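In: Here is a sequence with its predicted model. Questions after.
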Amino acid sequence: MKKFQPQPGFVVQAYRFALDPNAAEEQALRSHCGASRAAYNWAVSWVRASWAQRAAEATYGIGEAELTPWRPWSLPALRKAFNEAKRTDPRFAGWWGENSKEAYSTGLANAAAAFDNYAKSKNGKRKGKRVGAPRRKSKRKARLACRFTTGAIRVEPDGRHVTLPRLGTIRVHERADDLRERIAAGTARILSATVRHERGRWFVSFQTEVKRDLVRVARPDAAVGIDLGVKHLAVMADSAGEIRYEPNPKHLDGSLKLLRLHSRRVSRRQGPDRRTGHKPSKRWEKADRERNKVHHRVANQRADALHKLTTKIRDEYGTVVVEDLNVAGMLKNRRLARQVADAGFGEIRRQLTYKGRRNATHTILANRWYPSSKTCSNCGAVKAKLPLHVRVFDCDACPLVMDRDENAAHNLAALAAASTAGTGVAGDLDAAKASKPRGADRKTRTTRPGRTAGTGRAGGATLPHQRREEARDRTQAEALTLW
């Protein structure tokens, strides 16, 4: 599929609505998602069959030129092969015509993308963890999803129904008047639609091209440093010196008692057993649905709270500084994993990033090795160790005593000032590197800006606190990364 390029002044935005299908419509939705999974499994088996055949022929000493040719995995090649096989393959005979062609195209497109990711990862051209070869999707575990790119895709004039290819008109749980009015005014158009079953409900997501005007934030010249944590979800210090504490709602902790109750009910009933093929009882399925409702409610509460927090921050400040936290590593700590997962650190950073692009504001990412908690926000001295249970920062070089999260937020806010001031401390990094072949980011100075030199030492030697200041400036320059 070709990647869509929005027109000038337009952005690609998704509108998501919950569906209220009846029994027949839900059966059709499941059939389309099952067809997508079947096409994906067929493509994976078709491509990997040539791999197994070549490996078997190589064991008999057959030369490279005489081996079975590699089967291509590009989307056009998969579509051509699938169209030839669907009429004769017994896995599709008799029922493939019941679903839209878009359902099979979804599975084939996902298979092509999976093989591309595997090839790029194997050749070292893909970032992140190593990606293995695509495998078949299990009917029991596969996520139900299907994408439509052509055909009748629209929001009905009443705003309470949507129309999808072959599925017909389905009622939506909430009114879709916002999208309908934008389409009628000519400021939006639908590119594709994706139906998905998650959290016990069916959803439809419309990918649209929407005209969006830039909204000026309340304080475009202000910067804020955000220190994320478990005790307080976010401690924010802005460039004016104001401190704000955002409490951690801890949605999961508030529902743990109810979750334990439902989990005990589930464990006392006859559940599925993969070893013996035993199917779950009706009472087990009912108890499992009740337990999942609690999980879904917690997830919805968390998503709502994070969106409100990040929107409020992005509507006020022109520059936001956040840390590049190693969330995956933090989740390995068995004492903090549940609290870290419930806080959603990675989701906060993701939302701050894309909402900043939407408002044309700046997002600064501090290196994960930048010692924001160990550095004194007053004199710049860096502590050698600061255990997590020590919640108060007590500087050894100056009389500063402050909450450690508040101190870290001040240091993050200082990164934003250093990046824009152009004083040579942490600003104008590109110009400094271009003019110095060895990559030095600043000249060594013996005093802090605004102070007079009076060391009283031969050769202009620097005092210990001045060396600490220079070390802090170099650390800030290395920690600064602009998005």
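Out: Perfect, I can see it now. Everything quoted here is computed from the prediction, not taken from an experiment.
In: When you work out contacts or count neighbours from here on, use the C-alpha atoms and nothing else.
Out: Will do.
In: Can you get me a residue count around residue 201?
Out: 12 (other Cα atoms under 10 Å).
In: cool, the one 10 residues further on as well?
Out: Close neighbours of residue 211, defined as other Cα under 10 Å, add up to 18.
In: what about it, distance to residue 405?
Out: Distance of residue 211 to residue 405, given as Cα to Cα, to the nearest Å: 40 Å.
In: quick one, strands of the stretch 351-483 of the chain?
Out: Using DSSP state E, counting those that start in this stretch, the strands of the stretch 351-483 of the chain run over 362-366, 392-394, 401-403, 480-482.
In: Need the three-state assignment for residue 163.
Out: At residue 163, secondary structure determined by DSSP: H, G, I helix; E, B strand; the rest coil is strand.
In: ok, it - contacts?
Out: 152-156, 169-170 (Cα atoms under 8 Å, 6 or more residues apart in numbering).
In: Repeat that for residue 318.
Out: Contacts of residue 318 by Cα under 8 Å, 6+ apart are 217, 219-223, 361-362.
In: Could you work out the most separated pair of the contacts of residue 163?
Out: 152 and 170 (12.6 Å; Cα to Cα).
In: Residue 24: how many residues sit nearby?
Out: So residue 24, with other Cα under 10 Å, has 9 neighbours.
In: So it lies in a strand, does it not?
Out: No. Remark: residue 24 does not belong to a strand; assigned using three-state DSSP, it is helix.
In: Relative to residue 296, how far out is it?
Out: In terms of Cα to Cα, residue 24 sits 25 Å off from residue 296.
In: likewise residue 26?
Out: On the measure of Cα to Cα, residue 26 and residue 296 end up 20 Å apart.
In: ok, now residue 390?
Out: 35 Å.
In: Would you map the helices across the protein?
Out: 23-59, 75-85, 101-122, 177-185, 251-267, 282-314, 327-330, 337-343, 345-358, 404-421, 429-435, 464-479 (DSSP state H).
In: And those: which comes nearest residue 10?
Out: Per Cα to Cα, nearest to residue 10 of those: helix 345-358, 10.9 Å.
In: So which bits of that closest one are buried?
Out: 345, 348-349, 351-353, 355-356 (16 or more other Cα atoms under 10 Å).
In: Put this next to the first one:
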Amino acid sequence: MLKAYKYRLYPTEQQKDYFANCFGCARFIYNQMLSEKIDHYKETKQMLQNTPAQYKKEFPFLKEVDSLALANAQQNLERAYKNFFRDKSVGFPKFKSKHKSKASYTTNNQGGNIRLEDGKIKLPKIGFVKLKQHRTFEGVIKSCTISMNKSGKYFVSILVKSEEGKMEFTKRKIGIDLGLSDFAITTNDLGEVKKHENPKHLYKAEKRLKKAQRSLSRKQKGGKNRNKARLQVAKKHEKISNQRKDFLHKLTKKITDENQVIVIETLSSKNLMKNRKLAKSIGDAGWHEFVRQLEYKAEQKGRTIIKADRFYPSSQMCSACGHRDGKKPLHIRQWECPHCGEHLDRDINASKNLLALAK
């Protein structure tokens, strides 16, 4: 089983310069190879098979960085091409921007050239870099990805191959309905219903974020004060993102620890985001990330995820008698079933109907 562990790095100024060179060279070789592939195809209607090695003579600065960083950039480009030809909706590979693309590069462990020792990690061509190892792991290091976020913090994501550790089997089943007023409404096979409050991290920080963004917009481009203001905005966005991830990780861990079968609804976040009135709230909730975390944690722990059909009428059926009385406007949160007279809560009723799919 492959699992990634992410740690904070604390490089020296010299190491920061090296990382900047690696980020730039990985981006440069990606763009250079993509450009030549496009030109070659326009002329010959055939795919160009180019490699990073053939550019080192023309661009000597490429020799100063880890060669595996360039090789992984090539693999990323090849993967982007394969994804495009597999599914055109993915989109054609795009050029990487210095200011918009993520600053990162990936290197591989060969002969133990990547290892952890005394609160430091040894990386190819740079040596030991200080890191904060807040948790340990067991297994063989396959590769690591070094990255820098918009607020200037450095991280390393270590990909480790280890033995599968399935959790003890449990008979518990749960149905999960996602919402905005409450983030998730769950019903298990014991009949226990729980509403998990939507923390609304972006909404709560919006006033402070707007103030920081207005301050940034007033600064002169290219000035030091503008860069300081940019960092302040980036740090506020980073805090919101970290708060959201922390909430989602804790909730998905609890759900996957306690339940063997998990039933969730199939939501198309991309389509839902087209609703301008709800787009910001949906993005703030992080439904897509919640489902992604549930899926990979369930796989690691030997749990089963069941996704209801996209058009499954979980909110239209009575969970007591099964009567279906059609769609209802979003403002209707409670009603009585016209067939059996059961008083229904929209979200709880939906979670009970989803749970029924696990039986």
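Out: Ah, there it is. A quick note: this is a predicted structure, and the numbers were derived from the prediction, not measured.
In: Superposed, what's their TM-score?
Out: Once superposed, the chains reach a TM-score of 0.94 (TM-score structural alignment, normalised by the length of structure 2), with 356 aligned residues with a Cα RMSD of 1.7 Å.
In: still on that earlier bit, for residue 271 of structure 1, find the nearest of the strands of the stretch 351-483 of structure 1.
Out: strand 362-366 (46.7 Å).
In: matching residues in structure 2 for that closest one?
Out: The alignment of strand 362-366 of structure 1 onto structure 2 (TM-score structural alignment) covers residues 304-308.
In: who touches that stretch?
Out: 260-266, 295, 298, 354, 357-358.
In: Sort out which of these are buried, if you could.
Out: 260-266, 295, 298, 354, 358.
In: how much space between the counterpart of residue 18 of structure 1 in structure 2 and residue 124 of structure 2?
Out: Mapped onto structure 2 by TM-score structural alignment, residue 18 of structure 1 lines up with residue 8. Separation of residue 8 of structure 2 from residue 124 of structure 2 (Cα to Cα): 18 Å.
In: again, but for residue 336 of structure 2
Out: Counting by Cα to Cα - residue 336 of structure 2 and residue 124 of structure 2 are separated by 66 Å.
In: Next: residue 287 of structure 2.
Out: Counting by Cα to Cα, the gap from residue 287 of structure 2 to residue 124 of structure 2 is 38 Å.
In: what residues are up against the nearest residue to the match of residue 18 of structure 1 once chain neighbours are set aside?
Out: Sequence neighbours aside, residue 155 is the residue nearest to residue 8 of structure 2 in space, at 4.5 Å (criterion: Cα to Cα, 6 or more residues apart in numbering). Applying Cα under 8 Å, 6+ apart to residue 155 of structure 2 gives the contacts 6-9, 146-148.
In: Repeat that for residue 140 of structure 2.
Out: Residue 140 of structure 2 sits in contact with 160-162, where contact means Cα under 8 Å, 6+ apart.
In: the more surrounded of residue 336 and residue 124 of structure 2?
Out: residue 124 (19 against 12).
In: Which residue is the nearest non-sequential neighbour of that one?
Out: In space, residue 124 of structure 2 is closest to residue 113, 6.0 Å off (Cα to Cα, 6+ apart).
In: thinking the one you found is in contact with residue 123, fair?
Out: Yes. In this structure, residue 113 of structure 2 is within contact of residue 123 by Cα atoms under 8 Å, at 6.6 Å.
In: How many residues are close by residue 16 of structure 1?
Out: Neighbours of residue 16 of structure 1 using other Cα under 10 Å come to 15.
In: I meant residue 336 of structure 1, not that one.
Out: Neighbours of residue 336 of structure 1 (other Cα under 10 Å): 13.
In: And it, what's its match in structure 2?
Out: By TM-score structural alignment, residue 336 of structure 1 lines up with residue 278.
In: Now do that match against residue 213 of structure 2, distance only.
Out: 22 Å.
In: got a list of what the alignment partner in structure 1 of residue 229 of structure 2 touches?
Out: Applying TM-score structural alignment, one finds that residue 229 of structure 2 aligns to residue 287 in structure 1. If you count contacts by Cα under 8 Å, 6+ apart, residue 287 of structure 1 has them with 262, 265-266.
In: of all the residues you listed, which comes closest to residue 139 of structure 1?
Out: Distances from residue 139 of structure 1 to those, taken by Cα to Cα, are shortest for residue 266, at 22.3 Å.
In: Name the nearest residue to the equivalent of residue 208 of structure 2 over in structure 1, ignoring sequence neighbours.
Out: Residue pairing (TM-score structural alignment): residue 208 of structure 2 is matched to residue 258 of structure 1. Ranked by Cα to Cα, 6+ apart and with sequence neighbours excluded, the top spatial neighbour of residue 258 of structure 1 is residue 294, at 7.8 Å.
In: Ok, residue 318 of structure 1 next?
Out: Closest to residue 318 of structure 1 by Cα to Cα, 6+ apart is residue 220, at 4.0 Å.
In: quick one, what contacts the one you found?
Out: Going by Cα under 8 Å, 6+ apart, residue 220 of structure 1 touches 316-319, 361.
In: go on, residue 472 of structure 1?
Out: With Cα under 8 Å, 6+ apart, residue 472 of structure 1 has these contacts: 380-382.
In: Closest one to residue 177 of structure 1 out of these, please.
Out: Nearest member of the contacts of residue 472 of structure 1 to residue 177 of structure 1, counting by Cα to Cα, is residue 380, at 54.1 Å.
In: What is the aligned counterpart of that closest one in structure 2?
Out: Using TM-score structural alignment, residue 380 of structure 1 lines up with residue 322 in structure 2.
In: if I look at that match, how far off is residue 329 of structure 2?
Out: Applying Cα to Cα to residue 322 of structure 2 and residue 329 of structure 2 gives a distance of 20 Å.
In: got it, and residue 118 of structure 2?
Out: Distance from residue 118 of structure 2 to residue 329 of structure 2, by Cα to Cα: 59 Å.
In: Specify which residue of those two has the higher count of neighbours.
Out: More crowded of residue 118 of structure 2 and residue 329, by other Cα under 10 Å: residue 118, with 9 against 6.
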